[in-house]
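J.: Below is the sequence, then the predicted model.
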Amino acid sequence: MSRKPAGHIAPYTHPAAGWDALKQVAINLVREKVAGGNYKTLLKQNQPDGFDCPGCAWPDREHASTFEFCENGVKAVAAEATSKRVTPAFFAAHTVTELLRQSDHELEQHGRLTDPMVYDAASDKYIPIAWDRAFALVARHLRALPDPNQATFYTSGRTGNEAAFLFQLFVRMLGTNNFPDCSNMCHEPTSRGLPGTVGTGKGTVTLDDFEQADTLLIFGQNPATNHPRMMNELRDCARRGATIVSINPLRERGLERFTSPAHALEMLTGASTSIGTLFVQPKLAGDFALIKAVAKRLVERDDAALAAGQDSLLDREFIARHTSGYEAFEQDLRAESWDLLLTESGVPRAQIEQLTEIFIKGSNIISTWGMGLTQHKGAVKTIQMLSNLMMMRGQIGRPGAGLCPVRGHSNVQGDRTMGIEEKPTPAFLDRLKKVFDFEPPRAHGYDTVDSIQAMLDGRIKVFFALGGNFAMATPDTPLTFEALRACDLTVQVSTKLNRSHLVIGKEALILPTLGRTEIDLQNGVAQGVTVEDSMSMVHLSYGMNKPASPNLLSETAIVAQLAHATLGSAKVDWLACAADYASIREMIEQVFDDFHDFNARVAHPGGFHLRVASREREWRTPSGRAQFAPHAVDTDTPLHRARAQHGERLMTLMTMRSHDQYNTTIYALDDRYRGVYGLRRVVFIHRDDLAMLGLRNGQHVDLVSVWDDDVVRRAERFLLVEYDIPRGCLGAYFPETNGLVPLHSKADIAGTPTSKSIPVLLEPCAA
């Protein structure tokens, strides 16, 4: 297939993956100038003698299967293995002001950071700094704070367990629970919602359950782009006859047809597998009403079955033995208005009934979800409503069935397990106190949004980021920039250049770190790091490539040396931890009972599974039972109020990734499954909305956020692209549209920015 010219919009009619994916692999390897000797790294990805993919958190089968192709994994590995370098000479040639003018894609293309750098305000440039001087600078700022809560410590989901554990221990010994992390911006509603219903913030299934499932409900997720290895599981399920339902505002190509690069016959014959059985397209923020509608219809169908003398359609034995609160929940369903559910979901009654029949027919049902469910004001109650629905038919805690939140970065779940949590439990803090002989801070700390506001208010003076691209991952971009610039010191631990290195406090440091693919030698001994995937499997991973620079330190070593410089080593021998990561794992097993015999168990190929109590129908809730949670449909949200003010011209915007993107990392400018080539400033819109607004396909518009403050939030010059999306809804890429998300527009209880339900108006572009 010939490549489309830059700036081209064209429907994509091929199956997902296939030869196009292999072609993109070659393009990425050439673009990153990956040295020939590093190609072998791709074949060692997710292998027993290789390393864990630094990309997504989708699990592997025993970490020992045959090579499992993943286009996004290749992009992540190629980005780390690139031969391009950002050296002190690069910084000497560019001011920070000059670099700020470059796009996020351009910044990514410069390559790997090689040396620690400190900002020199006089020249507006970064200049080299020795590691010991860099640690001393951070330590001096931290020790000078009148209150340790004036510092906040961000963690990326790519940080391994060992570094994350040391990081939380260091920061709590310093005296604060300020731990904003990437969970705050993605699956926090899962972490806050599930404990209230099933007693855990994690999923209840493993990959083995997919082999037994006959029905899969996929909510708010685009696995072909965001978790490509998941597609092979869906392919296998579809080929043995499982029913797969995609519930998403966009009808994504990857959930229609898929050609697996891991199966030679499909590739050679041009065959493909049909994935989706039914596509349900709720309007944005309509998932809660849709799920509640299915639950209400299930009660009605159960009434009819019982009246006809048939067996109940509910799992009444499960409900009686394992749950609490069903009667109140059922009463709430019966009282709910069908008209309200249909209006709020945006899904026709006939399709709701079709989905309900699929749910009734399914014997073993798995519900998966991504950020399409979590980045809304009502996200927590949506997750709980999905739990309610699954519990009605006993679809939790048995083989082939359960809840499956699919997380993003490779260790975002592991970081939370290790204690990267601004609201730690008393039990966890008590264990830290017992093991390490100090009094941990008990007050809850700042999450991501709270940290930004605290920086704006002058309550935070030091910002430290262990990975990530905070400036571009967060909402309300101009306010976030202002917040970071108000700090006395900003520190970024990174592998590659990004915008967060350029949006800086009065003083700023760049601390370059090893990537997951690189050999981590400590005292001449290669060290491995562990991660926990979305299904609670813990793996050990060793890098294979020569480090991009001899002046890089691992994240673990950076944390240990900073802790030593700040606190000394009277209670913890930080430098000994940095010299032998196995010693950190021994500390971890003293704090977490589930990590007993950590080093021995993780040495086994495939690692080990962390026990999830609800998977075994042990419910760690106050009642000791799974808890039904009734919730009303909220009709007084910012979206409702904005629509009341502006009428049908008010649109709801969702931000999303393109295919050549992973979180804020922009590998290239295409989104081929949606037919976009060489462009990023596009907005997807229904054809009838174009007509209603008096706009035309291909026209440029500005997007203006609607919020109840006096701040003007505008994203300029976006190309309108007619697309299969519900009326009243829009889609556009982040981070370009993050500035439209008001800082305090967030999920109830969870605090997650509402990046999938932003009220906006479209205005013809003035330019």
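T.: Sure, I can see it. Residues are numbered from 1 along each chain as shown.

J.: Please count neighbours and contacts with C-alpha atoms only from this point.
T.: Will do.

J.: Tell me which other helices or strands the helix or strand where I452 lies touches.
T.: When elements are assigned from DSSP states H and E, I452 belongs to helix 448-456. Packing contacts for helix 448-456, counted by 3 or more Cα pairs under 8 Å, 6 or more residues apart in numbering; DSSP states H and E, involve helix 477-485.

J.: Let me know how buried the residue nearest to K283 when sequence neighbours are not counted is, in neighbour terms.
T.: If you skip the residues right next to it in sequence, K283 has G346 as its closest partner in space, 5.2 Å away by Cα to Cα, 6 or more residues apart in numbering. The local packing of G346 (other Cα atoms under 10 Å) involves 23 other residues.

J.: Comparison target below:
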Amino acid sequence: MSKQETPNMRNVSHRGPDEFSELKIGEPVRIAAGTQGVYQALKHSFKEMGVLRSIPALFKMNQKNGFDCPSCAWPDPEHPSPIAEYCENGAKALADEATTSHIGADFFRKYSVEELSRFTDYQINAFGRLTEPLILRENSIHYEPVTWEESYDLIAEYLMSLRHPDEAIFYTSGRSSNEAAFLYGMFARALGTNNLPDCSNMCHESSGVALSETLGIGKGSVKLEDLYEAEVILIAGQNPGTNHPRMLSALEKCKAHGGKIVSINPLLESGLVNFRNPQSVKGMLGGGTQLADVHLPVMINQDIPLVKAIMKKLAALDKETGDVFDHDFIRDYTDGYAELMEDLDRYDLAELIGQTGVGEEAIDEVVSYLAGAEKIIVCWAMGLTQHKNSVATIKEYVNLLLLKGAIGKPNSGTCPVRGHSNVQGDRSVGIMHYVNKGLNERIEKHLGFTPPAHSGVDVVGAMQAMHDGKAKVFMCLGGNFLMAASDTDYTAEAIRNCELTVQVSTKLNRTHLVTGKTALILPTLGRSEKDVRDGVEREVTTENSMGRVRASKGVLKPASASLKSEIEIVAGIANAYFREGHPVNWKAMGEDYGLVREKIDLVAKGFEKTSERAKGTGYYLPNNARERDFSKLPNGRAKITVNPLPDHHLAMDEFMLMTVRSHDQFNTTVYGMDDRYRGIYNERRVLFMNPGDMQEIGLKKEDVVDLTSEYDGILRKAYKFKVVPYDIPSRNLAAYFPETNPLVPHNHFAEKSRTPISKSIRVRIEKRTDI
């Protein structure tokens, strides 16, 4: 019997349908936020939550005595706006989580997993909140109710049956709290495995590696207030108008203080064209603020030659005047300056500029900003982190900052803008697949057990282990692993090889439908919901993108009385597995979050008196780069590095594709079908393409094409995309994920960090003649 014919194989679609909606194409909207942003935020909120539920929740989001936004990790200001400290996408994330649409046993009796898999990801998400624990038994196609106790015991039974703890994998999403992530990581280690892949492995792992190797800490060095009076801010590979809209307020303050903002991106994104701040009269009624002074439309993954060209021009100016580079800082705090200068001398300036696709006049304008500036910040997101050479690319931007002495002083430094709201906190409290000797020592001292001394698997390793049959139990603390990971077909096959899959979730997603032989859905409280035990409202903590830890306490009535917090769920599973025979009192920590924070303070680095200090605006974790302390690095100095140019070897008929989000989307969660900033309505299967390239290969607007990628002799395909002419560099393409994730090979990833190459995929275009 073939693999496709095994009795437990369900006829489930892991890609979803590929039929088109009625695509409408308009002009890209070049004004971010403003009245339209307010309208869309309230429209979505009122539709999903109702007016009476929306208003109190929106007023409490990102406030000192409220809850942390479940969307991006952008930090809150010292003095939040009392009216609206949230953005359009934050409001959509809240409405999505706090929707009054609920699904339970009746829903799953009506729909089989096979039927549900025929819906789009947007439709699956729109069904509503999960309200009770569910089990999909082997050979069944319907989820059915199960008690919490039965769920815990079943998971414990499967874990006990493993031949080795490494046959279990524990994935973490950035949605979880510090307390839940800490307990989760400690349970995995108590079990005997470091198999702790997390969403960082798919997004900002490259940032962590590059910054650790050059500055000695895998986090950014700036605080929110540093952006206000920076002289120059470079925004590279980031679309803040859609992905981090509250960042635009900080950029507006920078502009008000005379700062210059440079956008570096293949696409001109609307948020950096004109921002109308909905918190000000000028923003609502006036003309708004032009944010980007210069846009450099760099070709996909050609940032290294761009930065080299900039540094080469700055070096020439420095030879003339001697004051363009901060030579005192270079001498006192860095290693590698001479080697970098030798490297720059090897390149022909015209060839570097030609490789970028950017006009020299625009580069010269940026050089003029940087030459006289002392306070410089570089911001970036996944446009830099998801390439084969991502670590080197980020290091090249760090080189620029080090040459200017723009590290460890006010209004200067590195600003990797994280995606999900607590992805940085997860890592800080111990979600990591590698062995940290100091962490292991503290675990043994303060928790009383010996953690494993061998590395576990990251996301790529998890996919491979499941695909090869080396992993039997796969548990996800939040997230939508199937649609977030690369190589969708391969990932689906991997998940189906498991004996048991467990999803801790608020809403239905496709990973609940593509499962192991047996599957559990454990519904959890949303961040906006009250977490009450014995009449006491409990709070959790999170860490934002700039290293501040703060308390978060929900305000809404939970979607169901059956819901449990992630902390309770993890503690319940651990208690069922260990019973009374373990030095950690898992049951007690599931009840009293203060006990968890006490252990975090002892075990995780930099946390101190968290229950007390996280109140209000919270407190910052230590950051050596802010203090110009590079003592952990070789010679105690920051590292200036030499990085090679990218070389993709595009064939004559190949294009370079980058995946992007729509404005109605956060990570893999699709809130709607519109991307008004790019002028796309009612459809997601679109391919943004240079008009000249379209003409050259004989394509017209809205022609239907398939996309293929070929790596290592394996052909991958994404079906049915409508071509949309767009202002994008020649030979470059853009399309939404997760629809294009099937094109990303699982075994091609960034050097050192192993993030997928989702922003630079070599593809071919095949015109459909049957449509």
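T.: All right, it came through fine. For clarity, every value in this text was computed on a predicted model and none was experimentally measured.

J.: Tell me where the stretch 101-250 of the second structure has helices.
T.: With DSSP state H, counting those that start in this stretch applied, the stretch 101-250 of the second structure shows helices at 105-110, 113-116, 121-126, 148-160, 178-191, 205-215, 240-243, 247-256, listed in chain order.

J.: remind me, longest strand of the first structure?
T.: Among the elements of type strand in the first structure, defined by DSSP state E, the one spanning the most residues is strand 714-722.

J.: how about it, which residues of the second structure does it hit?
T.: Across the second structure, the stretch matching strand 714-722 of the first structure (TM-score structural alignment) is residues 717-725.

J.: which residues touch the alignment partner in the second structure of R251 of the first structure?
T.: Residue mapping for R251 of the first structure onto the second structure gives L268, with TM-score structural alignment as the criterion. Contact analysis of L268 of the second structure by Cα atoms under 8 Å, 6 or more residues apart in numbering lists 295, 297, 727.

J.: distance from the centroid: which residue in the second structure tops it?
T.: Checked against the mean C-alpha position of the second structure, the extreme residue using Cα atoms, centre = their mean is E320, at a distance of 43.0 Å.

J.: Just to be sure, G241 of the first structure is in a helix?
T.: No. Checked against DSSP: H, G, I helix; E, B strand; the rest coil, G241 of the first structure lies outside a helix; its state is coil.

J.: count of residues packed around the nearest residue to it once chain neighbours are set aside?
T.: The spatial neighbour of G241 of the first structure that comes closest, neighbours along the chain excluded (Cα to Cα, 6+ apart), is D214 at 7.3 Å. The number of residues packed near D214 of the first structure is 22, by other Cα under 10 Å.

J.: any idea what D214 of the first structure aligns with in the second structure?
T.: Aligned counterpart of D214 of the first structure in the second structure: E231 (TM-score structural alignment).

J.: From what I see, that match and A371 are in contact.
T.: No. Judged on Cα atoms under 8 Å, E231 of the second structure makes no contact with A371 at a distance of 11.0 Å.

J.: what residues are up against the residue mapped onto E85 of the second structure from the first structure?
T.: Using TM-score structural alignment to pair residues, one finds that E85 of the second structure aligns to E68 in the first structure. Contact analysis of E68 of the first structure by Cα under 8 Å, 6+ apart lists 46, 229, 262.

J.: thinking again about what came up before, any quick PyMOL command for the buried ones out of the contacts of L268 of the second structure?
T.: Selecting only the buried entries of the contacts of L268 of the second structure in PyMOL, with 16 or more other Cα atoms under 10 Å as the criterion:
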select buried, resi 295+297
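
J.: Can you list which of the contacts of L268 of the second structure carry over to the first structure?
T.: For both residues aligned by TM-score structural alignment, their matches' Cα atoms under 8 Å, a contact is called conserved when the aligned residues also meet in the first structure; among the contacts of L268 of the second structure this holds for 295, 297, 727.
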